[in-house]
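Chemist: predicted structure and sequence below. I'll ask about it afterward.
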Amino acid sequence: MQAGLHFQPCFKFGLGLYTGLFYELYVSTSKKYDYDMFIEHCAYVPVHLYYRIPFGRKVALSVHGGLGFNYVIHGAFSAKDEDIEDYTDFYEEDGFPKKFNMAMEVGAGLRLGAFQLNFQYGKGLNDHKSYRSDGDFKTIQNKYTFGVSYMFSAE
């Protein structure tokens, strides 16, 4: 889940900037392991070039691409068994990801009046080396984002 504020100024010829500040929440559950739930709270800032193609006063298609920056504020594994302690201080340790993630991102948006439908794909750029003890392969974070935004300036 992601919540925050987009800032999409559009300058001449439909070119602009796509940025903002977002809170992201990741939740994952598993019944196979001692730790059955993982929760992560992140701050996310995209810095993208933006191009808008207007089809009318209140309808526009846009594409954007650039870098996305995530920073983990807090993450925790919680155990289903009361005898196992919850685990929160694991970032940067062997076998666990780093707090910072940078990704190359591309996306598109369709604005209809004051609402905008968004799609974005992010390809992780930094190797978290989470499984370096298991062999020589990379662990990167990729993500798909689908969203609905309310535009305060529906120009």
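Modeler: Everything's here; your move. Numbering: from 1, shown residues only.
Chemist: going forward, measure contacts between C-alpha atoms and count neighbours the same way
Modeler: OK.
Chemist: and the helix or strand where residue 117 lies, what other elements does it pack with?
Modeler: With elements taken from DSSP states H and E, the one containing residue 117 is strand 115-124. Packing contacts for strand 115-124, counted by 3 or more CA pairs under 8 Å, 6 or more residues apart in numbering; DSSP states H and E, involve strand 100-112, strand 143-150.
Chemist: buried stuff in the last one?
Modeler: Spelled out, that is strand 143-150. With burial defined by 16 or more other CA atoms under 10 Å, the residues of strand 143-150 counted as buried are residue 149.
Chemist: also the longest one?
Modeler: Of the residues in strand 100-112, those buried under the neighbour-count criterion (16+ other CA under 10 Å) are 100-112.
Chemist: go ahead and confirm residue 42 touches residue 70.
Modeler: Yes. Under the criterion of CA atoms under 8 Å, residue 42 makes contact with residue 70 at 6.4 Å.
Chemist: okay, pairing it with this:
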Amino acid sequence: MNQGLLNSLTDAERLLVAETDRDTLKGLDEDELLELHQRIRRARTKYVKNYRRAASAAVAPAGGRGMSYARNQRDRDKAELFEAALARVSREVAIAASRASKQLRSERIEAARSVKPVVDAPVIPAVDSPKPTESTKRRATKTTGGLKKDASTRATGARRQAKRDAR
């Protein structure tokens, strides 16, 4: 990391970046990682927003986007720094989530295996449901409430189309 950039950070920002050190991240559980991820995302979003606003405001006075590019280097660098920190934390969140998922899955499998089947359970015969007779037919189309209403809707659409075609 650029030492000048680190020196330009506030104390709170410097501590936030220091929390993303690999050894520090290993000691955090999934909830703490998610909370850190949220704080870093907020800081990244802040500097991205500041950079974009300043960059768009500097285009007209500088005479173009290329000329105004160098004027907003600090916010761009801070956004990039927090983006890298966010990536580190995101990787750790993914690892922690995977670990928790595997642990939960193994616990559920173990719980399912430990349940003993009931041997003396009475067998309940299945009740046959009556089958529909041949005389009962279902309508092929759905209506919105009545034949007159459906015809009215179709006629309204036809009038609307005829009006468009007449233009």
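Modeler: It's in. Everything quoted here is computed from the prediction, not taken from an experiment.
Chemist: what's the TM-score here?
Modeler: After superposition, the two chains reach a TM-score (TM-score structural alignment, normalised by the length of structure 1) of 0.19; 59 aligned residues with a CA RMSD of 5.9 Å.
Chemist: if we can go back for a sec, can you put the helices and strands packed on strand 115-124 of structure 1 in a markdown table and add distance to residue 63 of structure 1?
Modeler: Written out in a markdown table, the entries for these read as follows (distance: least, CA to CA, whole Å):
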| stretch | distance to residue 63 of structure 1 |
| --- | --- |
| strand 100-112 | 4 |
| strand 143-150 | 14 |
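Chemist: quick one: contacts of the strand holding residue 117 of structure 1?
Modeler: Contacting residues not belonging to strand 115-124 of structure 1 are listed as 68, 101-111, 140-151 [CA atoms under 8 Å, 6 or more residues apart in numbering].
Chemist: what's the helix or strand that contains residue 53 of structure 1 packed up against?
Modeler: Residue 53 of structure 1 is part of strand 35-54, with elements assigned from DSSP H and E. Where contact means 3+ CA pairs under 8 Å, 6+ apart, strand 35-54 of structure 1 is packed against strand 15-29, strand 59-79.
Chemist: which of the residues in the longest one are buried?
Modeler: Of the residues in strand 59-79 of structure 1, those scored as buried under the neighbour-count criterion (16+ other CA under 10 Å) are 59-72, 75-79.
Chemist: likewise for stretch 35-50 of structure 2?
Modeler: Of the residues in stretch 35-50 of structure 2, those with enough neighbours to count as buried (16+ other CA under 10 Å) are 36, 37, 40, 41, 43, 44, 47, 48.
Chemist: surely the third one touches residue 87?
Modeler: This means residue 40 of structure 2. No. Counting by CA under 8 Å, residue 40 of structure 2 does not reach residue 87; the two are 9.8 Å apart.
Chemist: contacting residues for the residue nearest to residue 4 of structure 1 when sequence neighbours are not counted?
Modeler: Ranked by CA to CA, 6 or more residues apart in numbering and with sequence neighbours excluded, the top spatial neighbour of residue 4 of structure 1 is residue 22, at 4.1 Å. With contacts defined as CA under 8 Å, 6+ apart, residue 22 of structure 1 is in contact with 2, 3, 4, 5, 43, 44, 45.
Chemist: perfect, that will be all.
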